[in-house]
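Trainee: attaching a predicted model along with its sequence, questions to come.
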Amino acid sequence: MAYDIHLQEEELKNKVAHDYFAEFDSTQIIGKIDFCIAMPHDSAALFETEYLLWAEAKAGTKKDIYESFVQLILTIGKARTFDHYQPPFFLGAFDAEKIAFLPYENVSEVFYQNDFNWNVTPSNHDSKEFRQLYNMVKETIEKNLLFYHFKDNNKELRAFIRANFKKNIKRVTKKRINLSNLTHIYQHWCKLVKPSINISWDTAKASGILDADFFLADVLSKDNLTLKDKLFVLLKNNRYILDRKINDAGLTEQQIAEFMDGGVAHTQFWNHYVRPPKKEYWESIVTRRDRLVPQDVRERKGSYFTPQQWVELSQEYLAAELGEDWQDEYYIWDCAAGTGNLLNGLSNKYNIWASTLDQADVDVMHDRIENGANLLHNHVFQFDFLNDPFTKLPQPLQDIINDEEKRKKLVIYINPPYAEASDTKTLKGGKGKNAVEQSMVNKKYKSLLGQGNAELFVQFFTRIYLEIPSVVLAEFSKLKILQGPHFADFRKFFRAKLGQFFVIPANTFDNVKGQFPIGFMVWDTKIKIPFISAEADVYNRKGDFITKKTYQAYDLALYMNEWIKPFRGKKDATNIIGKFPFKGNDFQNQNMVQIVHQNMIYNKEAGQFYINYDNVGLAAVYFAVRKSIEATWLNDRDQFLYPNDGWQTDNEFQADCLAYTLFNNNIQSEFGINHWIPFTEQEVNAKEKFQSNFMSNYIQGKCSKKEHTQIELFDQTKNEITPLVFSEEAQEVMDAGRELWRYYHAQPDANPNAALYDIRLYFQGKNEKGKMNNSSNDARYTQLIATLRENLKTLAQKIEPKVYEYGFLKK
């Protein structure tokens, strides 16, 4: 938390004491010291009070917290407080935005200066004595300060207090570095230390020099000396050494990066941690360099760290596919190796090759080899797979690739990068997301790849398939290559036998947040079989097998949007009552498909389906089919398809879809007339007449044939309009909705034309960011909306089997 900069000093002290030191005694007043924290006093105890903190407090925000410490030291020295009270373990200083601690023992000798005039006013920061003392202790404070911002470091501050404000504390308890907190510490390091290093990071990144390597040099050091000399960057006292090499004269050349602030930020940051970590973590920390690489670089270079559980599982599937002795019978090349963790567990190092774009990753792997990694030094090398010629490969690997029989025994085993171009301009030769897709392979094969050329992992597979024929491709990737419409061109030429494979949640991989599946697939590229469908084993994030799922290509299928587009209304027609965007045909776009008022600007970059009197039933079927089944990581790439004709005569299904849609849309009355009220004024006791009774008339069959040519939805053979007949589940939804509308219209300031969104907003309100709150303080409303949602879930479950029966989705 941060405090109001306008708080008076006394109020600020009270709040800090309450918020952070409530378990301690903060009531004692010691001379003119602003703030005192002591262990709670035990009246039965005979020994004196144990003080933990004496601190200087300042209202507002004060940039130079060192001056606060100097004022506190002068206050203590002038009164010789340490002669009358047991000194605290910490001195401190704080204002409305920050707090800092300094072990008392670090400055205790200052109080015994014989030639210093302590008889001055501590608050006079301009006195000669104040500046003299400031210069005397500044370096000590810099080296030992423990600094926190109330807002940004709230969690860390509380942890520090828990660890160090204890009875009989002897030394500062620092946080130990382990595999669990490594990434978190790195993120803080980037904020606090990285800016103090004298280097242009953008220029450095373009040259392959990354902040992660500087961080590793820090972590694996003692007394500011890096303990592992094989790292790409080394810390030596107050500077970093990198790019070390021997020149033609046999002399060592190196680059140096120094601190712009003399190392103050660096020192104060590492005051919080124990360095180095336990030696048992060193190897794992080095291999986790991938986790620390910036995301854009990680994607471009293919440095996603493959979790060990999936590494082990993939090797089990490889053994099942190729035989138990596959490691002795096959050569293995990871051509997007990162730090090589995908190769962990492999036994025959003489058959293993690893290459990566980043020389620093090569250095890490070489260091791992010296610490026991089962790889050969000469089999690990730098290579840009999407740009470099194969003549740059080590000769033994070239020999394998160039020998037809040996090549059949080569397994390309990779977790390639998942970056893709940011927009359609890239697909036409422009520059997209960091131009990630621009490569030699893209230029050479983009006519084959079509829109699939935007994806780096597809470029990897294309070069492997076309330039290293007949190999086994064992790969982690998105399932777009099996199902994605943009990858139809890729599937035309990529013909291979797909063996056993499994799918897992993508967000089990480091720094992947999306809810979609990642598959591990083993392809035999010498057997030319087009992919049509295959069954995958499905594992949850814990590594437990949960089910099987069939994946299929949709290359000969027509999609749902192709089915619905011919029925869209004209934008400027007088009978338009809403719209929704054409946003893909798969579950990953499900949240973007919303019915909104025609005047509302929503997803304007997508095509719009305008809903009118004639097509509202059709729109309801489309909407309910897309929304009634929950989107999960597993069905994320499933495609909605052009249906068969069975749904056209299923009036109950059509009415179910309408009922579902009526209570799931995002219509808002502020944009114009609300045509979606499913009840009459009398049913809900409205205080005024509605602007539109279209929907209640539609449900009751009161629309004229002229007014609504498709009132019976899609059966045009009927000559008369009849009321819709709802199933039991749909009727329960209607009943629950009616009760909600009635309760809303009982409110004194109810809007007669309110839509469901308006009713929810009325009772739930908005937060400070302008978004609707998730809950309401109105108990009756909470009960009514919960009942409606529960009934909608039941109706959705009824609709779901029909979605598959009528071919909107395939099992």
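Mentor: Sure thing, it's come through.
Trainee: okay, CA-based contacts and neighbour counts for the rest of this
Mentor: Will do.
Trainee: these two touch, right, Glu683 and Arg738?
Mentor: Yes. Using Cα atoms under 8 Å, Glu683 is in contact with Arg738, at 7.4 Å.
Trainee: check the gap between Phe269 and Arg298 for me.
Mentor: Distance, Phe269 to Arg298, using Cα to Cα, to the nearest Å: 26 Å.
Trainee: how about the helices in the stretch 451-600 of the chain?
Mentor: Taking DSSP state H, counting those that start in this stretch to define them, one finds helices in the stretch 451-600 of the chain at 456-467, 480-483, 488-493, 560-564.
Trainee: swap in the stretch 51-200 of the chain?
Mentor: With DSSP H, counting those that start in this stretch as the criterion, the stretch 51-200 of the chain has helices spanning 65-79, 128-144, 154-164, 182-192.
Trainee: go through those helices and pick out the most buried.
Mentor: helix 65-79 (a mean of 22; mean count of other Cα atoms under 10 Å).
Trainee: now what about it, what contacts it?
Mentor: With Cα atoms under 8 Å, 6 or more residues apart in numbering as the test, helix 65-79 has contacts from 31-33, 55-58, 82, 91-94, 100, 111, 118-120, 122-123, 125, 130, 133-134, 137-138, 141.
Trainee: thinking again about what came up before, neighbour count winner among Glu683 and Arg738?
Mentor: Comparing Glu683 with Arg738 by other Cα atoms under 10 Å, the one with more neighbours is Arg738, at 19 against 12.
Trainee: take this one as well and set it beside the first:
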Amino acid sequence: MAKLETIWRQKTDDQHRKALKKRLTKKSAQVLFNSLKSAANEKDIENAWRKVFTEYYVENYDEGFEITSPENVDGFISARSGALIFALRLLLEFKQGTDLTRVNDRARITCQCIHYMHAFKEKGYELPTVIVGADENQAFVLLAGNFYKYLERDYEWGIAPSSAYKRDLKLMRDLQDDANLAVYPFQFVGGNVNERYNSLLDLFDSIDSIVQADGKETYKVAVSPATIVGMFDEFNHIAFREPDKIQPVKAVNMFMQMLTGKNSNDYYFLPRNRNLYHLPGDEKAKVYGVRLEAYLNHYDRNFTPKEVDQLTAIADRLIEANERRFKGDFWTPTIWAQRADELLKEVIADDYKDDSLVWDCAAGVRNLTREFNYDELFISTYHEDEVYLGEGYNPEAKAAFQYDFLNDDVLLNPKDKPDPHDWKMPESLFNALIDAGKTNKRVVFYTNPPYGTATNVKADGTSKKGIAKSKVNELMVKQGISKASQQLYCQFFTRIVKLVDDFELKNVYIGFFTKPRFFAGGDYFEKFNQFFFSRFKFVKGNLLNAGEFSDTANTWPITFAVYQLGTGCTDQPTNQFTIEQSDYSNGKAKVDVVGTHTMQKVYNNDALSTWAREPLKQGCFVKMVKGTYPQLSSALNESRGKKPRGRLHQGSLGYMVSNSNNIGEGTTNSGVWLVSGSAYKGNGFNVMPENFDRACVNFTARRAIAPTWYNEQDNYHAPDTSNPKYQEFVNDALVFTLFENASYQAAYRDEDWSNTNVPGKWANQWFWLPIGLVKEHVENDSNLNPIYDDLRGDQDRFIAKQIAHRSFSNEAQAVLDAAEKVWLETLPNRAMLFDDYPKYYLEAWDAGWFQIKQINHLYPAASYDQFRECFEKLKQKSGQLVYDLGMLNK
């Protein structure tokens, strides 16, 4: 009977969901989300919400509703005159800039609505049955009847409802203690489009449930994957008497057990003390029982088995990363677990699950394996509570156990410790590994390891206190591969290699989700890659956007890659990946392959950053500039109060910040930039005549490439200087470096700085026009006397001399010509700015392009758009040449 009831309920719910989707389409939802995102003020938010509520209830609902604004409320939806009487009378209130996860902000809106209801009552209007409060990101639903009691009390009824939260403080205090406000809002930010759409459907579903109940009973808010993250935040806020003693994983476990009741024999409120919650092992957590029961009773917890699976599957999302033992733990969506299984089948065999020992050694709540069945599966996780959270999944597993993969048993080996009872791992796993070593049975290490950085581990593998982060880290220090140990997934790889050696395994595969940074090389990974790829070869892998993993950024890639143990393996210079993305169209989830990308391992000896600095290592640049000089954070901003790290050599043309060697860092204005003084930030080098061309090539290569999520970790290789296109690129790069937005070269006239024989005169060696041309245009204009006086006795700058004896491509020459026009058009306007903008140093005859742009911002030059078009063509050409010259792979 119970089974039939479940089937009937699910069928009814499915029908209702279809009706919801007809009245509120995904297109309408997207219009709402876009309008909320672009809202400039509170009225915009009100209009966006009123539109969607009107569409749902007035235009598409079967019954006769209308929307009005009595007493100037933001919206009131009720039955039209002459229509049948329905329970729904909906009071709407919209705000901007609130945080509806906070009780205070929910109380603020509710306080205003109660004042509206009091006015309704005084004038004989029907009272609302439902209250909805919303802002640009969230919305919450309240049963209005739970708040009628306040209408009979003595509050500040004479004030305007909009100011009630500031003036009716007694009502605000009463509301903050009201358990009926212990709701969590529906979220419309973060996650993917489907999650936000489903959250909106849940909002209207909750309102409809009140109509069906005739508004007489306290309704239950639906629990869904779209709302559960916020629900847990509220739970965590109200639940614990001693919150500092509750680890995040334990809190998540309690929350999920309270919601789903999966293991009621071990998890329950003590009958005689509701402020104690029983946990496995007869442990008891101190809680606020009354608060919790009021909170939980607000939600519909009659879940189908499928719904229980869906909620448990995202338990990892609830554990805050900064509280976990390992940073970088991310919930693996089902669609990517299925895709990972497909890749393992493509590489190993279709039936690998039937004849392999599979060990998920960072299993969490078993997101990777829960959809499948394995002949010999072992599941371990660092957090013991996750073992309980995952109960019910993979019942065929030989063992599911708590295990610190980077510390437990690391220093043991079966030759010295042949007794499995000396090991932390289960005896069944120990014996299975021993057997696999003897029989060559296939072993598959398959997991999504933490791929955050162990930030308290130094580059030498030790922590700030000199103590190793883990026992695996200690091994990596001894093996000389300690730099990579900061990446926790590298520690997982290293532990697997040790298990292979200890148990003499010969038929081994690894299937890991990781960041793909080590496939780009770099000094950080060089020794580790030599170590790992001498034992395992990369077979196949994909690149997916990190945003596919909910609650992570969408600007960098994740790879799922399969590696095979082999002999004679070497560190391959390039590896090709498919670029993949999820597709949820037509109600089905699938993965599409949208392209390929080749990652090249670039190590220090071949890196562009090393090549650009190489001429400075000749030993002739040891003399440093004496006295003070500009330590800059941009062209015209000195970093006072900061400890500058840049130092100028004598004869320096300026300083180029060039942080790291990858695309992602190079395209940010904090990663690669140029000044004609020094930079407060280190991670750069002096630009000297001897390395001038290389500096320009480095700057252009780093700044001309458009970053994508899948290439942002790619490292730059030194250019192929034998390529016929190289010299043209060098000259193009000179022009690009002069005029790109992160080129902050400027001239200074500051009493404290001088790089000439004139006190207070800092020459801008990056000024590109000859001094004779400047003199010709200022000598007959009395308004520009300061510039004419400044150029007396001076000479052409370094860049002007270089341009004079070089030939340029059509694209570069067009930029030079357009820039000269802009300079000419802005020149007469300088006189108006001398006094008002002394910080621009516009009396300097060699004022750089950055300074000229400041004039253009105030008095736009007619030729500036032409300049931008020409520069964009040069940028596109330069970006292509970066690939043609072998600095990057596509």
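Mentor: Nice, I can see it. Note that the coordinates shown come from a computational prediction; the quantities given were computed from them, not determined experimentally.
Trainee: which ones are touching the spatially most central residue of the first structure?
Mentor: Per Cα atoms, centre = their mean, the C-alpha nearest to the average position across the first structure is that of Lys513, at 3.8 Å. The contact partners of Lys513 of the first structure, by Cα under 8 Å, 6+ apart, come to 506-507.
Trainee: and the one 3 residues further on, by the same measure?
Mentor: Each residue near Phe516 of the first structure by Cα under 8 Å, 6+ apart is listed here: 505-507, 588, 632-637.
Trainee: and the equivalent of Ile246 of the second structure over in the first structure, what helix or strand is that in?
Mentor: Matched by TM-score structural alignment, Ile246 of the second structure corresponds to Ala204 in the first structure. Assigned by DSSP states H and E, Ala204 of the first structure belongs to helix 201-206.
Trainee: what residues does that helix touch?
Mentor: So helix 201-206 of the first structure is contacted by 210-211 (Cα under 8 Å, 6+ apart).
Trainee: quick one: distance of that helix to the chain centre.
Mentor: In terms of Cα atoms, centre = their mean, to the nearest Å, the centre of helix 201-206 of the first structure is set 24 Å apart from its chain centre.
Trainee: can you name the element that comes right after it?
Mentor: helix 211-219.
Trainee: mean shift between that next one and the second structure?
Mentor: Following the fit onto the second structure, the mean deviation recorded for helix 211-219 of the first structure is 3.7 Å by mean Cα distance after the TM-score superposition for the first structure.
Trainee: quick one, that helix and helix 182-192 angle?
Mentor: Orientation check (axes from the mean of the first three to the mean of the last three Cα atoms, to 10 degrees): helix 211-219 of the first structure against helix 182-192 gives 100 degrees.
Trainee: which outside residues touch the helix or strand immediately after helix 211-219 of the first structure in the chain?
Mentor: Helices and strands here follow DSSP H and E; after helix 211-219 of the first structure, the next one along the chain is strand 221-222. Residues from elsewhere that reach strand 221-222 of the first structure, judged by Cα under 8 Å, 6+ apart: 227-228, 235, 275-276.
Trainee: what is the burial count for the closest residue to Gly684 of the second structure other than its chain neighbours?
Mentor: Nearest residue to Gly684 of the second structure, sequence neighbours excluded (Cα to Cα, 6 or more residues apart in numbering): Val657, at 4.0 Å. Around Val657 of the second structure there are 24 other residues, counting by other Cα under 10 Å.
Trainee: residue contacts, Val657 of the second structure?
Mentor: Val657 of the second structure neighbours (Cα under 8 Å, 6+ apart): 671-674, 679, 681-685.
Trainee: what strand or helix carries Phe401 of the second structure?
Mentor: strand 399-402.
Trainee: what range in the first structure does that strand sit on?
Mentor: So strand 399-402 of the second structure sits over residues 379-382 in the first structure, by TM-score structural alignment.
Trainee: list the buried residues for that stretch?
Mentor: 379-382 (16 or more other Cα atoms under 10 Å).
Trainee: then stretch 583-590 of the first structure?
Mentor: So for stretch 583-590 of the first structure, counting by 16+ other Cα under 10 Å, buried means 583-588, 590.
Trainee: swap in stretch 644-657 of the first structure?
Mentor: 647, 651-657.
Trainee: circling back: filter the contacts of helix 65-79 of the first structure down to the buried ones.
Mentor: 33, 55-58, 91-94, 100, 111, 118, 122, 130, 133-134, 137, 141.
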